[in-house]
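Peer 1: sequence first, predicted model second:
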Amino acid sequence: MPSETEQAFIREVWGLQGTAYLVVILRYYSRFSILGWRSLAWDDAIMFLAIVAHTAESLMAYLVVARWKGLANNAMTDEQRAALDPQSNEWYLRVNGSKTHVAGLILYTTLLWLLKACWLVYYARLTEGVNNMHRLIRSGIIIIGVTYTSCLLVAFLKCIPFHHQWQINPSPGNNCMPAISTVQTIFVMIMNTLTDFYLMAIPLPVVWKSHLPWRKKLILLIMFSGGFLEMAFGILRCVSILTLGDIDPAQSGYWSVRESFVSVVLTNMPMVYPIFRRFIEKGLSASRSRATSQGDTRGYKLSSMPGRAASTGQRQNLSFSEPNDTAWDSEEHIIVDRGQGGSISREEGSLNLPKHQTIGITFDESGTPGGSATATDESHQIMVTTEYTVTEGSRRSSSTMNGPGFLNR
């Protein structure tokens, strides 16, 4: 029977795994419900591979603790190694525990770098049309590929021959003890930290220079700064393995699972956040609507005015662009100034607008209303879905805009 500590860790492993599944399901729900299956991109496919790797890594951590009792080929003196019977159960547990550690570390590294690739593809779509961003993305592809390959080389070449990583007697040396290997632990931590810094350097300057309101800018800065939290967990993992590894070899499994969970949640946050934002906005909008209907008893809707032709229940696509403006849209594009050489990225899907009175206003390039817009011209069209209420002394309006990742001005 596993000890109380082992049982607590087993519950933690599967609790974190279940939460990770929920976060990924919410990610795909957000993509499907707003833009349909055609909106799926390469980062969604990479996330599927990442969750498979996360499941396998959690299984390895479970086996290390529940099946192999946290034992490996370390935390033994030379006398203990020489006295251990190769036919004993402890020998069997230590050999298989070491093999499971080897597999778990490879899966841990693969998962982290899959999530980095997911971030990179997302940033490529996010910064489409922004000057010089394609160079950062291409450099990021090279950096991620090189660092992942180097981590795998360390995992396979730090101990030659490879099977010495589960050797018991004689002592194979620290490099061949996968649970506490100093070389592999420090190298992966350094590569992980450097790549996280690079990935955060892609969106943060763009968000900082944007013309978004400070409240929304702060939300984006926090969202894209999650790499700092991941780096903190990576450093904690490294310190715990190097300081407690010989006392408790399962430390590698403990912190690998925790860091992986944090990385999965942070990587999916930009996709999951709009669901909670829309839920909150709908609640606030409903509250304002009730307050308006109860307070303005003498007002009436424009659609109910005599001689006013009302066209209710229509749904329109919202296309809004403005020079020197930055918007975060349902396809996570950054809109930049044309005069700076950028290009305007349009939505690939329609926003799910409420059934209210729809008023169309067309502006030409000079900003004069009344211009005509075609499918290929350079004019800007604003479709504002608004329900107006007119009273004797004031005119009030309420509007709702829906769409994942769209931060209203």
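Peer 2: Good, I have the coordinates.
Peer 1: contacts, neighbours, all on C-alpha from now
Peer 2: OK.
Peer 1: for the top helix by length along the chain, the distance to its chain's centre please.
Peer 2: In the chain, assigned by DSSP state H, the helix with the most residues is helix 251-295. Averaged C-alpha coordinates place helix 251-295 at 12 Å from its chain's average position (CA atoms, centre = their mean, to the nearest Å).
Peer 1: I'd like the next helix or strand past that helix.
Peer 2: Per DSSP states H and E, the first helix or strand lying C-terminal to helix 251-295 is strand 300-301.
Peer 1: tell me the SS of V384?
Peer 2: strand (DSSP: H, G, I helix; E, B strand; the rest coil).
Peer 1: the closest residue to L40 other than its chain neighbours: which element?
Peer 2: Setting aside the residues directly before and after it, L40 is nearest to R31 in space (CA to CA, 6 or more residues apart in numbering), at 7.0 Å. For R31, the element it lies in under DSSP H and E is helix 4-35.
Peer 1: which strands and helices sit next to that helix?
Peer 2: helix 42-62, helix 251-295 (3 or more CA pairs under 8 Å, 6 or more residues apart in numbering; DSSP states H and E).
Peer 1: now it: buried residues?
Peer 2: 6, 9-10, 12-14, 16-17, 20-21, 23-24, 26-31, 34-35 (16 or more other CA atoms under 10 Å).
Peer 1: how deep is H380 tucked in, by neighbour count?
Peer 2: Per other CA atoms under 10 Å, the neighbour tally for H380 reads 21.
Peer 1: comparison target below:
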Amino acid sequence: MVMKGDGPMVVGLMWSMAVLCTFFTVLRTYTRTVIVKSFGADDIVFIVACLMFVMYTIFLTISASIGFGQNTWEIPDVDIPPTVLYSAIGQTFSIFGMAIAKWSLGLFLLRLVCTRRHKIAIWLPLILCFITSLLCAAFFWFGCTPIEAVWNRALPGSHCNVLPRVPMYYVYGSTLVFTDFYFALFPWLFIWKLNMKKREKIVVLCSMSLGIFAAAFGILRCSQISGLTSPNFVKAAVRVILFAAAEQCVTMICIGIPVCRPLYRQCINRRVSRDSSNCNNISGTHQTVALRSMIGGETRSRGVTWNRSTIRDSHFPTAGELARHTSTSEAGFDADENRSDDEISVCEQRGSSKASMDPEKG
């Protein structure tokens, strides 16, 4: 059946967002497996969230090919139940997909912290998201009697007031919005105290606080929840479907950006290395330090932090010093270059702060 009404728009936007989610999933997987070599549970959960979004898009595409996006009176009566059924299955993937995306972010933050109170502060909203997603799905599918009335409201004797579905939708949506704001602000409590350059901290924190944009789409989605119970469901639910898809897509993009920072920085380093390949007046060790400084990073070598001020104020090493420190400096540069945000932990900073040295004293 040819898509009509808002169907082509819904399908086009959702597949565009699905491509974006897949793109960031590929970038994240490559970064974690090849560059950082630190593939973990949060990456697996991120991939699962992407698959859930793709399934959401597939079922909405099937629903739109039957009649979703049109007014009820424009669709043959025989096509209304399958239209609603496929969209309901797609929304189920969306309910769990958004919660899983929040779990990916939460598990990512767990790799940053080491104190028990910080871990508890992360686990609480994750558990809350898990519980509300289960309840929302249960209220969605078991809120009507018989269950078939969920997608065929024309059944004689059916009614959909068994469970308070609409209040549950608002609770679920509010929980996701709260979680977005919570995880956007939470990193500022401990990352700001780390022994990093101020500019570097601001970049990391801003990239990890992009979840506020997902919260904005979550608020818009909550404002359209009434469309889920409208008699003209296949038309009235278009906005809530799109806002739900946008919320999950933006969530995954915001999670992927900070995790892929080592990939961005590697690309920058390669570009800088090509531009400076003809400069032969700088020794190997100090060229590494210079390149590192140009991209706004730092090179750590056995507790020593080499930055622009270090290069400016410290003396050039002698031949003996250069021989002793070349291998460690280069190793420190390569290791730090590919560090992702999850490797900048409070535990590591606490352990290394006591052993830090003054570069001018060697």
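Peer 2: Perfect, thanks for sending it. Predicted model, so just to flag it, every value in this text is computed and none were measured.
Peer 1: re the thing from before, go through the helices and strands packed on helix 4-35 of structure 1 and pick out the most buried.
Peer 2: Highest mean neighbour count among the helices and strands packed on helix 4-35 of structure 1 (mean count of other CA atoms under 10 Å): helix 42-62, with a mean of 20.
Peer 1: what's the mean distance for it versus structure 2?
Peer 2: Following the fit onto structure 2, the mean deviation recorded for helix 42-62 of structure 1 is 1.3 Å by mean CA distance after the TM-score superposition for structure 1.
Peer 1: can you name every helix or strand that that helix contacts?
Peer 2: Against helix 42-62 of structure 1 (3+ CA pairs under 8 Å, 6+ apart) you get helix 4-35, helix 89-126, helix 251-295.
Peer 1: of all these, which one is nearest W42 of structure 1?
Peer 2: helix 89-126 (6.9 Å; CA to CA).
Peer 1: report the angle between the axes of the helix or strand following that closest one and helix 89-126?
Peer 2: Going down the chain from helix 89-126 of structure 1, the next helix or strand is helix 133-157, by DSSP H and E. Using axes from the mean of the first three to the mean of the last three CA atoms, to 10 degrees, the inter-axis angle of helix 133-157 of structure 1 relative to helix 89-126 is 170 degrees.
Peer 1: what does helix 133-157 of structure 1 contact?
Peer 2: 106, 109-110, 113, 116-117, 120, 123-124, 127-128, 162, 183-184, 187-188, 191, 195, 198-199, 202 (CA atoms under 8 Å, 6 or more residues apart in numbering).
Peer 1: I'd guessed the residue nearest to L40 of structure 1 sits against D44; true?
Peer 2: No - using CA atoms under 8 Å, R31 of structure 1 makes no contact with D44, being 9.1 Å away.
Peer 1: can you lay out the helices and strands packed on helix 4-35 of structure 1 as CSV showing distance to I142 of structure 1?
Peer 2: Shown next, in CSV, are those (distance: least, CA to CA, whole Å):
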stretch, distance to I142 of structure 1
helix 42-62, 17
helix 251-295, 20
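Peer 1: between these, which one is closest to K69 of structure 1.
Peer 2: Here helix 42-62 is closest among the helices and strands packed on helix 4-35 of structure 1 (CA to CA), at 9.8 Å.
Peer 1: and the contacts of the helix or strand just after that closest one?
Peer 2: Using DSSP H and E, the next helix or strand after helix 42-62 of structure 1 towards the C-terminus is helix 78-83. Residues from elsewhere that reach helix 78-83 of structure 1 (CA under 8 Å, 6+ apart): 168-171.
Peer 1: do stretch 197-215 of structure 2 as well
Peer 2: For stretch 197-215 of structure 2, contacts defined as CA under 8 Å, 6+ apart pick out 176-178, 180-181, 183-185, 187-188, 191-192, 246-248, 250-251, 254-255, 257-258, 296-297, 341.
Peer 1: tell me the buried residues in it?
Peer 2: Under 16+ other CA under 10 Å, the buried positions of stretch 197-215 of structure 2 are 201, 204-205, 207-215.
Peer 1: correct me if wrong: D341 of structure 2 contacts P258.
Peer 2: Yes - at 6.8 Å, D341 of structure 2 counts as touching P258 under the criterion of CA under 8 Å.
Peer 1: for stretch 201-220 of structure 2, measure first residue to last.
Peer 2: End-to-end distance for stretch 201-220 of structure 2, by CA to CA, to the nearest Å: 31 Å.
Peer 1: mind listing what the residue positioned nearest the centre of structure 1 touches?
Peer 2: Geometric centre of structure 1, nearest residue: T267, 1.6 Å, by CA atoms, centre = their mean. T267 of structure 1 makes contact with 115, 118-119, according to CA under 8 Å, 6+ apart.
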